[in-house]
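Chemist: curious how this folds, go ahead:
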Amino acid sequence: MNLQAHQVKTFAKWLGLSLIVLTVILYILAPFIIKHYLNYRVLNDMGAYSGHVDDVDLGLIDGEYLLKDLIIKRDHPHNPVDFFTVKTFAIALSWEGLRNGEILTRVKLTKPELTFLDAKQEEDKQTGEGTNWLSVFEEILPVTLHKLVIHDGIIRFQNLDTTPTVNIAVEDIDAELTNLTNVKDASGRRVASATLTGQLFGDSPLSAKADFDPFDFNDFQFAADAKNVRINRLNDFSRAYANIDFKSGHGQIFFELSAHNRELDGYLKPLFEDVNIASWSQDVEQQGDNPLQLLWEAGWGLLSAIFTNLESNKLGTQIDISGSLEDTDISSWQAVVGVVHNAFIDALHSRYENITPLTSEPETDTQKTEEQNESPGDKLK
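Modeler: The predicted structure follows:
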């Protein structure tokens, strides 16, 4: 009996030791296995795009695995610009989910950069089309995502075929998406939320927020605004696409959009003041523009002066957005009508129109100051 007990004890000891050794071996090999799987089974063939991850780390204690230097690029482009890069892609178990008996994960992206390309040739454009990104994400993250955090991100729009080349970016992006798998509310929806802050053109604060159903994008609410936008930061874009540039001007942009049963309702409202297009020193002395180009810009400058509201000193418009997710109606003529309406009929206000609950908040000190500074004519309108 003592012999049998000793044998059982010895077996249990060796079994425990073997399990420890096996766990250590798996811990050492797991990063290499995951890296090989991602690089040769997931990222190697994604339709129009392919990718590569440089390194994988695995943490047993916090249940986290870390993808380092992930790069995704379009296959065989004329302009070899990476579509998506991220310094670290951290995936960890959500302790909040575990407390509720669910296996959920949280993801944190550090220094992600997403680049869209416009180009003369259709095959050189980089829009993200040509790959089932949901399928790729499910391969990288085989369990349910609960929370997504983005730190120090960048979104770029470039056109390398124009003269000058175009490079517009939203930088210093910090974003958080939460409740991605929460239960349905009283109306039968799963309401996730997202918040984002960043810098447009390097020094213009941008903020955005949204409510949406992560399993049904037929219904959502979105609002965004950019403050202290210096319009001359758009010069490369405006020269490339409209053959004009700006000497000065600053303002704000407001955007609200909601969808209910796939039907859209929203608007885009840019408001600028002190807009100056033609400049002898900038256009002739520095850029060497010919007289026809200077005349073209002077004409646009005259129009901007005519259509600037005399009381608010702002050139602006409001473009309504309607239709459906499949067929959105945005009229360029409406933009012109909005400019005329702002100039001669009713000055637009530098604030949200509050068509979504996201913007139905108490007035800020800035808004109160604006209203106090409005002329009596504005308040009577």
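
Chemist: rest of the way, CA atoms for contacts and neighbours
Modeler: Fine.

Chemist: distance from the helix or strand hosting Phe32 to the middle of the chain?
Modeler: According to DSSP states H and E, Phe32 maps onto helix 2-37. Helix 2-37 sits 46 Å away from the centroid of its parent chain (Cα atoms, centre = their mean, to the nearest Å).

Chemist: check which residues of it are buried.
Modeler: Buried residues in helix 2-37, counted by 16 or more other Cα atoms under 10 Å: Ala30, Pro31, Phe32, Ile34, Lys35, His36.

Chemist: now the next helix or strand after it: buried residues?
Modeler: Using DSSP H and E, the helix or strand that follows helix 2-37 towards the C-terminus is strand 49-59. Buried residues in strand 49-59, counting neighbours by 16+ other Cα under 10 Å, are found at Tyr49, Ser50, Gly51, His52, Val53, Asp55, Val56, Asp57, Leu58.

Chemist: with stretch 77-89 instead?
Modeler: Result for stretch 77-89 [16+ other Cα under 10 Å]: buried residues Val81, Asp82, Phe83, Phe84, Thr85, Val86, Lys87, Thr88, Phe89.

Chemist: returning to what we had before: strand 49-59 and the helix holding Phe32, what's the angle between them?
Modeler: 150 degrees (axes from the mean of the first three to the mean of the last three Cα atoms, to 10 degrees).

Chemist: helices and strands around helix 2-37, which ones?
Modeler: strand 49-59 (3 or more Cα pairs under 8 Å, 6 or more residues apart in numbering; DSSP states H and E).

Chemist: quick check: what element follows the strand it packs on along the chain?
Modeler: Using DSSP H and E, the helix or strand that follows strand 49-59 in sequence is strand 64-74.

Chemist: list of residues touching stretch 314-332?
Modeler: 218, 257, 262-275, 304, 307-309, 334-343, 348 (Cα atoms under 8 Å, 6 or more residues apart in numbering).

Chemist: wait, Phe201 sits on Arg233?
Modeler: Yes. If you go by Cα atoms under 8 Å, Phe201 and Arg233 touch, sitting 6.4 Å apart.

Chemist: flag every buried residue along the strand or helix carrying Ser258.
Modeler: For Ser258, the host element (DSSP H and E) is strand 248-260. For strand 248-260, the neighbour count (16+ other Cα under 10 Å) marks Ser248, Gly249, His250, Gly251, Gln252, Ile253, Phe254, Phe255, Glu256, Leu257, Ser258, Ala259 as buried.

Chemist: from the contact counts, what lies against that strand?
Modeler: strand 216-230, strand 263-276.

Chemist: need these in JSON lines (columns: mean neighbour count and distance to Ile71).
Modeler: What follows is those, written out as JSON lines (neighbours: other Cα atoms under 10 Å; distance: least, Cα to Cα, whole Å):
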{"stretch": "strand 216-230", "mean neighbour count": "19", "distance to Ile71": "28"}
{"stretch": "strand 263-276", "mean neighbour count": "20", "distance to Ile71": "33"}
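
Chemist: could these go into JSON lines alongside distance to Phe237?
Modeler: Formatted as JSON lines, the helices and strands packed on strand 248-260 follow (distance: least, Cα to Cα, whole Å):
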{"stretch": "strand 216-230", "distance to Phe237": "13"}
{"stretch": "strand 263-276", "distance to Phe237": "16"}
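
Chemist: to compare against the first, here's the next sequence to fold:
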Amino acid sequence: MTLVPHLHRLRSWFLLRPRFWLWIGIIAALLLAVRIALPFVIRDAINKRLAVVEGYSGKVDDIDLQLFRGAYRIDGVSISKRENDRLEPFFAAELVDFSISWGELFHGRLVSDIFLVAPRLQLTKSTTPVDAGEEGRRWQDVIADIFPIEITQLEITRGELSFVDSTSTPRVDISIRDLHVITTGLRNAPTVETGPHPAVLSAEGITIGDGRFKLFAQGDPLADQPTFKLKLDLQDVNLVALNDFLEAYANVDVSAGVFQLYVEVDAAGGAFSGYVKPFIEHVEFKNISDENKGLWRRMWESIVSGVSSIVKNDDRDQVATRVPFSGNFEKTKVGVWSTIVHLVRHGFGQPIPEGRDDEPLPTWDEKQRQAAEAEKQSASDSSKGPKIYRP
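Modeler: Take a look at the predicted model:
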């Protein structure tokens, strides 16, 4: 039986029914119109949602839909925080890309990846009381409304995190720039393979004073109580760059010095424990005898300088200690006596080893760094959506 007669009849059926093609054209035109209008509709909806966030004002410049990736990207995000009668910068980003994690679909989960290019988050010392928990829940609701799919992976390139205290004298403004952050497994439950900490976060950047900032954390975001392990290295910070911070909160300033800091924290079951190891090298205090400074200021700086000279390890020209802490998330206990013992021991006895007590932080190899740079270039191309980088 040949198919030729059937094909001829089918061809004749289409040619003799112009209404069929008319409806096809109408449907195609409607779909095209919806596709053109949809980014503007989404942008207006997001701007309306941001406009009603209590205590904040925000907007987005543009929306780009990329249906073939199951994604949309937001260009030009800016959010300000209302502080009394003025607006303070809070969050901004060149690009925020939300996309479906296709790999997770094969595991029966509809989750998303988020990629941020050049985000800037500014934290400020508020002059009005703020409930941090309530504020966090408020922004969780906003994110859920803007993209109502669970987030499993987050990547940040060229980020900046800053803290500003306009109420202090002098004004404090410290920051970490060139932040690259990768977070995975945010919606994963503990398994035999992952252990009790299925989520992983790694971050590195440059601090004020050109210090090197590295952080590595593992945790269980789905746990009822905070459950995580955190390790932080802060190295080779020029103390002179921190003079505004030191003057505002410690009432001293320096003319030279290098700062290092190492931290470890382990939390589970509502309790936590850890330590902080600060190291200050080659420190010189600035103009202690300056008569333009008040008497009490000069006396205090002389005391601080004298104590640091006494407990300094002369071989290393370094002051250091180890500060243990523990407690629960309502009350913290700091080991003051242990801190003093370590301070004196470092100066007169056995020096404290630099670095954390644990093994060094994991680092990216050269191939991973090249991949990260490639992502920056891809994300900066407005004609293409960024691809999520997976370490």
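
Chemist: angle of the strand holding Ser258 of the first structure against strand 216-230?
Modeler: If you take the same axes, to 10 degrees, strand 248-260 of the first structure sits at 170 degrees to strand 216-230.

Chemist: residue range for strand 248-260 of the first structure in the second structure?
Modeler: Mapped onto the second structure using TM-score structural alignment, strand 248-260 of the first structure spans residues 256-268.

Chemist: hmm, who's touching the matching stretch?
Modeler: Contacts to stretch 256-268 of the second structure, defined as Cα under 8 Å, 6+ apart, come from residues 225-240, 272-285, 355-356.

Chemist: repeat that for 6 Å
Modeler: 226-240, 272-284, 356 (Cα atoms under 6 Å, 6 or more residues apart in numbering).

Chemist: coming back round to it: for the buried residues of helix 2-37 of the first structure, which one is nearest Leu145 of the first structure?
Modeler: Leu145 of the first structure has its nearest neighbour among the buried residues of helix 2-37 of the first structure in Ile34, at 18.5 Å by Cα to Cα.

Chemist: from Thr197 of the first structure, how far out is the most centrally placed residue in the first structure?
Modeler: Compute the mean C-alpha point of the first structure, and by Cα atoms, centre = their mean the closest residue is Ile155, 6.3 Å away. Ile155 of the first structure is 12 Å from Thr197 of the first structure, where distance means Cα to Cα, to the nearest Å.

Chemist: please apply the same query to Trp300 of the first structure.
Modeler: Separation of Trp300 of the first structure from Thr197 of the first structure (Cα to Cα): 33 Å.

Chemist: with neighbour numbers in mind, choose between these two.
Modeler: Comparing Trp300 of the first structure with Thr197 by other Cα atoms under 10 Å, the one with more neighbours is Thr197, at 21 against 17.

Chemist: counterpart of Tyr65 of the first structure over in the second structure?
Modeler: By TM-score structural alignment, Tyr65 of the first structure lines up with Tyr72.

Chemist: surely its match meets Ile63?
Modeler: No. With contacts defined as Cα atoms under 6 Å, Tyr72 of the second structure does not count as touching Ile63, sitting 7.0 Å away.

Chemist: element containing the counterpart of Trp300 of the first structure in the second structure?
Modeler: By TM-score structural alignment, Trp300 of the first structure lines up with Val304 in the second structure. Using DSSP H and E, Val304 of the second structure sits within helix 295-311.

Chemist: what's the helix or strand just after that helix aligned against in the first structure?
Modeler: Remark: after helix 295-311 of the second structure, the chain's next helix or strand is strand 318-320, criterion DSSP H and E. Counting by TM-score structural alignment, strand 318-320 of the second structure lines up with residues 314-316 of the first structure.

Chemist: can you show me the strands along the stretch 101-250 of the first structure?
Modeler: With strands called from DSSP state E, counting those that start in this stretch, the stretch 101-250 of the first structure shows them at 104-110, 113-118, 144-159, 166-178, 192-200, 204-213, 216-230, 248-260.

Chemist: in CSV, list those strands along with distance to Ala186 of the first structure.
Modeler: Shown next, in CSV, are the strands of the stretch 101-250 of the first structure (distance: least, Cα to Cα, whole Å):
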stretch, distance to Ala186 of the first structure
strand 104-110, 23
strand 113-118, 37
strand 144-159, 20
strand 166-178, 19
strand 192-200, 14
strand 204-213, 13
strand 216-230, 15
strand 248-260, 17
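
Chemist: mean shift between stretch 51-58 of the first structure and the second structure?
Modeler: On superposition with the second structure, the mean distance recorded for stretch 51-58 of the first structure (mean Cα distance after the TM-score superposition for the first structure) is 1.7 Å.

Chemist: before we move on, back to that, just the buried residues of strand 49-59 of the first structure now: which is nearest Lys147 of the first structure?
Modeler: Lys147 of the first structure lies nearest to Leu58 out of the buried residues of strand 49-59 of the first structure, by Cα to Cα, at 19.5 Å.

Chemist: contacts only, for that closest one.
Modeler: By Cα under 6 Å, 6+ apart, the neighbours of Leu58 of the first structure are Tyr65.

Chemist: please redo it, this time with the cut-off set to 7 Å
Modeler: Leu58 of the first structure makes contact with Pro31, Glu64, Tyr65, Leu66 under the criterion Cα atoms under 7 Å, 6 or more residues apart in numbering.

Chemist: wait, the last one sits on Ala90?
Modeler: Yes. In this structure, Leu66 of the first structure is within contact of Ala90 by Cα atoms under 7 Å, at 4.5 Å.

Chemist: and stretch 370-379 of the second structure, how far out from the chain's middle?
Modeler: 18 Å.

Chemist: do the same with stretch 301-315 of the first structure
Modeler: Distance of stretch 301-315 of the first structure from its chain centroid, counting by Cα atoms, centre = their mean, is 32 Å.

Chemist: pull out the buried positions in it.
Modeler: Gly301, Ser304, Ala305, Phe307, Thr308, Asn309, Ser312, Asn313, Lys314, Leu315.

Chemist: and the aligned partner of Val200 of the second structure in the first structure, how many neighbours does it have?
Modeler: Under the alignment (TM-score structural alignment), Val200 of the second structure pairs with Ser193 of the first structure. Neighbours of Ser193 of the first structure under the rule other Cα under 10 Å: 20.

Chemist: apart from its neighbours in sequence, what residue is nearest Ser193 of the first structure?
Modeler: Spatial nearest neighbour of Ser193 of the first structure, excluding adjacent residues (Cα to Cα, 6 or more residues apart in numbering): Asp211 at 4.5 Å.

Chemist: would you mind measuring from Val53 of the first structure to Val42 of the first structure?
Modeler: Distance of Val53 of the first structure to Val42 of the first structure, computed by Cα to Cα: 11 Å.

Chemist: what's the match for Pro112 of the first structure in the second structure?
Modeler: The alignment partner of Pro112 of the first structure in the second structure, by TM-score structural alignment, is Pro119.
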